[in-house]
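Participant: Sequence plus the predicted model coming up.
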Amino acid sequence: MATLAPPAGPFALGTFSAPGGEPFPGLLVTGRVLNLSQALAWAPSGMRAVLERWEEALPVLSVLAHEDASDWRPLEGLRVHAPVEPRQVFQSGANYRQHVIDLEVAHRSPDDARTVEEARAEIAAVMDRRAAEDLPYVFIGLPSAITGPYDDVVLPSWAEKPDWELELAAVVGRPAYRVSVQEALEYVAGYTIANDLTDRATVFRRDMKAIGTDWLRCKNAPGFTPLGPWIVPAESIADPGDLRVTLKLNGETMQDESTKDMIFGVARMVSYVSQTARLLPGDLVLTGSPAGNGMHWGRLLRDGDVMEGSITGLGVQRTRCVKETA
């Protein structure tokens, strides 16, 4: 397990299991865990069941967090799973200004006549236009790609250019459909960390370029979305638009950017998704990744690499890459 960084606020939520035991939803307070399937009157079977009654649960959790009962157990010795199993995962692309500029430069074709400076200037103008026209870019991810915050990440044999993308993820706490930007954050129960891995070699279809991006192939291999370690309640995060997103690869900092660089903030993303889809408790809205991915550095993921991702107040996840075996 990674060196633990305490989450912001008086408590956080997660999914845990004892050796040989079944996963359970837990309340985390200063290195201790309370089994919520036993502590809450309605005996939730998992974290999603807690989130489905979030407005009722939150004040109860606040009381439990200050109780010194004998049912608490030390975090040490428990396995930490992905904090929630969502029904839907909504992923945001091209939502960090500098990240998009870097990708545009990295993906230039060999016959592109533009200089690096010209390419950067052109894509910067596109970002300005997108912001002015208020058009986020969202696509669908698979819940089956989610894995725990300390689990190994298997690199598929077909993935030629696996890359990292650390992101702030909003966790939905109430059904939301066609909500306004002004009210959108009222539907967010909390925040967690997601590493939205991408195989850069399969982002674009090679057989028919007109088809465009292939998000199924490039992003949804099993384990390609390490999630967690915790869900930190929204009330404990003063401003999701001012958090530090940091990813280290084998101890070297690769991503280190503020969510201030997002083109569209959390409220705008949640509202935008809800105009088309009905958001459900436990669903995830990933908000995009900042500059510093592997394509920028010319260094993609390899067998044995260790990624350590952190976001202000949300803890640290640590995952090791392993090559797929036959």
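Facilitator: Structure received.

Participant: CA atoms for contacts and neighbours, from now on please.
Facilitator: Noted.

Participant: middle-most residue in the protein, spatially?
Facilitator: Nearest to the mean C-alpha position of the chain, by CA atoms, centre = their mean, lies residue 194 at 2.2 Å.

Participant: So that residue sits against residue 170, correct?
Facilitator: No. Shown here, residue 194 and residue 170 do not form a contact pair, counting by CA atoms under 8 Å, at 9.7 Å.

Participant: what do those two both touch?
Facilitator: Counting by CA atoms under 8 Å, 6 or more residues apart in numbering, the contacts common to residue 194 and residue 170 are residue 286.

Participant: what about the closest residue to residue 220 other than its chain neighbours, how many neighbours?
Facilitator: Leaving out its chain neighbours, the residue that sits closest to residue 220 by CA to CA, 6 or more residues apart in numbering is residue 145, at 5.2 Å. Here the number of neighbours of residue 145 (other CA atoms under 10 Å) works out to 18.

Participant: And for residue 1?
Facilitator: Other residues lying near residue 1 total 14 when counted by other CA under 10 Å.

Participant: any idea how far it is from residue 203?
Facilitator: Relative to residue 203, residue 1 is positioned 31 Å away (CA to CA, to the nearest Å).

Participant: Alongside the first one, take a look at this:
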Amino acid sequence: MTISDRLDAPFALARMREGEGVVLALVAGDRIRSLAGEVDELNAFLAEPDWRRLAALADAPGDWSPLADAVLTAPVVPRQVLQTGANYREHVIELVVAGLTQDPTRDPDEARAFAARMMDDRAANGEPYFFIGLPACVVGDDVPLRLPASSDVHDWELELAVVIGREAFRVDREHALEHVAGYTIVNDITTRDLVFRKDMKEIGTDWYRAKNSPGFLPTGPFLVPAQFVDPADARVRLELNGETMQDASTSDLLFDVAALISAASQTHPLLPGDLLLTGSPAGNGQHWGRFLQDGDVMHGTIEGLGTQVVRCIGEDRR
């Protein structure tokens, strides 16, 4: 049994490969069963979820199989993927301090205090920073992460991801969490040397090229119902080849889940099954000066959501 072969929550949804296709499944502990005939379509279920019925199935006898024997793929089929940038307070403070202290006349403690005031003001008066990803990049950890040969600076960003339930359009913060079906894990892979345009710096960031290579959104393995997750204080930890690179709590988010949903929904409806990524904490490859390589293995764990395992394969250079 690997680290991802057991679920700590009472039950969760997953999608598993069965023959040439993929079926929706129910996970309970170290067991899994198909939901064929019970749930017809994932996003329709998430729009009006009947968690009580699934809870009853989780406790009932049936055609259960060992979870360790199942091949899981991404547990969601989003129509839209929204990503959030610069949303962990301590992470952004570190980035600001790194830039400010390039001036040798500036005291590091003064720089940190200045950056902290900036972040507190942003949390109180600012707005979240969103960009969009391609749903086609969402894959399960059954698919190895193929690193494009065009760059040597592919980076990791482990994130808590919100799975939308009932459609959310122009909702306020007070009611935003009513539109959450559950949560999952996403590793938002980024090619760092493509983030900023070199041919026309005035354009700014190029998230399309930097974040949307095939398989750049490893997702899952589980979709855990919202009732079993505390998004306000969940530990987020990424290990690269057994070494901890990211280790933080969602309590450090500048904009919490309710604020993100409310802000994102003001522009366009969030649809059942959509993914809303909440941002990544400090400790990515850019921080360590170490990027993803052929043969690397990442274990991404978020409290209550299990662990995803991502294996990296270098693309042949031709």
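Facilitator: Structure's in. What do you need? Here the structure is a predicted model, which is why all the values come from computation and not from measurement.

Participant: if you go through the stretch 201-326 of structure 1 in chain order, where are the strands?
Facilitator: Assigned strands in the stretch 201-326 of structure 1, in chain order: 225-226, 232-233, 244-249, 252-258, 284-286, 306-311, 316-323 (criterion: DSSP state E, counting those that start in this stretch).

Participant: Tell me the residues of structure 2 aligned with the second one.
Facilitator: It refers to strand 232-233 of structure 1. Per TM-score structural alignment, the counterpart of strand 232-233 of structure 1 in structure 2 is residues 224-225.

Participant: Which residues does the matching stretch contact?
Facilitator: Outside stretch 224-225 of structure 2, the residues that touch it by CA under 8 Å, 6+ apart are 9, 11, 12, 13, 51, 181, 182, 183, 184, 304, 305.

Participant: what do you get for stretch 244-257 of structure 1?
Facilitator: By CA under 8 Å, 6+ apart, the surrounding residues in contact with stretch 244-257 of structure 1 are 166-168, 258-259, 290-293, 305-312.

Participant: Buried subset of those as a PyMOL selection?
Facilitator: The following PyMOL selection, which keeps only the buried ones among the contacts of stretch 244-257 of structure 1, applies the criterion 16 or more other CA atoms under 10 Å:
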select buried, resi 166+167+168+258+259+290+291+292+293+306+307+308+309+310+311+312
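
Participant: Which members of the contacts of stretch 224-225 of structure 2 occur in helices, if any?
Facilitator: Secondary structure assignment (DSSP state H) places residue 51 from the contacts of stretch 224-225 of structure 2 within helices.

Participant: can you tell which of the strands of the stretch 201-326 of structure 1 is closest to residue 93 of structure 1?
Facilitator: strand 284-286 (9.0 Å; CA to CA).

Participant: Counting by contacts, list what the closest one packs against.
Facilitator: Helices and strands touching strand 284-286 of structure 1, as assessed by 3 or more CA pairs under 8 Å, 6 or more residues apart in numbering; DSSP states H and E, comprise strand 89-92, strand 166-172.

Participant: Which residue of structure 1 lies farthest from its centroid?
Facilitator: Taking CA atoms, centre = their mean as the measure, the residue most remote from the mean C-alpha position of structure 1 is residue 113, 36.2 Å away.

Participant: what's the distance between that residue and residue 164 of structure 1?
Facilitator: Taking CA to CA as the measure, residue 113 of structure 1 falls 29 Å from residue 164 of structure 1.

Participant: so where do the helices sit in the stretch 51-200 of structure 2?
Facilitator: Counting by DSSP state H, counting those that start in this stretch, the segments of the stretch 51-200 of structure 2 that form helices are 51-58, 89-100, 108-125, 173-176.

Participant: which part of structure 1 lines up with the last one?
Facilitator: What it means is helix 173-176 of structure 2. Matched against structure 1 by TM-score structural alignment, helix 173-176 of structure 2 falls on residues 181-184.

Participant: Tell me the residue in structure 1 aligned with residue 153 of structure 2.
Facilitator: Residue 153 of structure 2 maps onto residue 161 in structure 1 when the alignment is built from TM-score structural alignment.

Participant: now do residue 123 of structure 2
Facilitator: Using TM-score structural alignment, residue 123 of structure 2 sits opposite residue 131 in structure 1.

Participant: ok, its match touching residue 263?
Facilitator: Yes. The pair formed by residue 131 of structure 1 and residue 263 meets the contact definition of CA under 8 Å, at 6.3 Å.

Participant: who's more crowded, the two?
Facilitator: Set residue 131 of structure 1 next to residue 263 and count neighbours by other CA under 10 Å: residue 263 wins out with 23 against 15.

Participant: Which residue, other than its chain neighbours, is closest to that one?
Facilitator: Leaving out its chain neighbours, the residue that sits closest to residue 263 of structure 1 by CA to CA, 6+ apart is residue 95, at 5.3 Å.

Participant: And the aligned partner of the one you found in structure 2, how far from residue 277 of structure 2?
Facilitator: Using TM-score structural alignment as the criterion, the counterpart of residue 95 of structure 1 in structure 2 is residue 87. Counting by CA to CA, the gap between residue 87 of structure 2 and residue 277 of structure 2 amounts to 10 Å.

Participant: neighbour count winner among those two?
Facilitator: Here residue 87 of structure 2 and residue 277 are set side by side on neighbour count (other CA under 10 Å), and the busier one is residue 277, at 29 against 23.

Participant: For the counterpart of that one in structure 1, which non-adjacent residue is spatially closest?
Facilitator: For residue 277 of structure 2, the equivalent position in structure 1 is taken to be residue 286, counting by TM-score structural alignment. If the residues on either side of it in the chain are set aside, residue 286 of structure 1 comes closest to residue 169, at 4.3 Å by CA to CA, 6+ apart.

Participant: Does the one you found touch residue 193 like I think?
Facilitator: Yes. Residue 169 of structure 1 is in contact with residue 193 according to CA under 8 Å; the separation is 5.7 Å.
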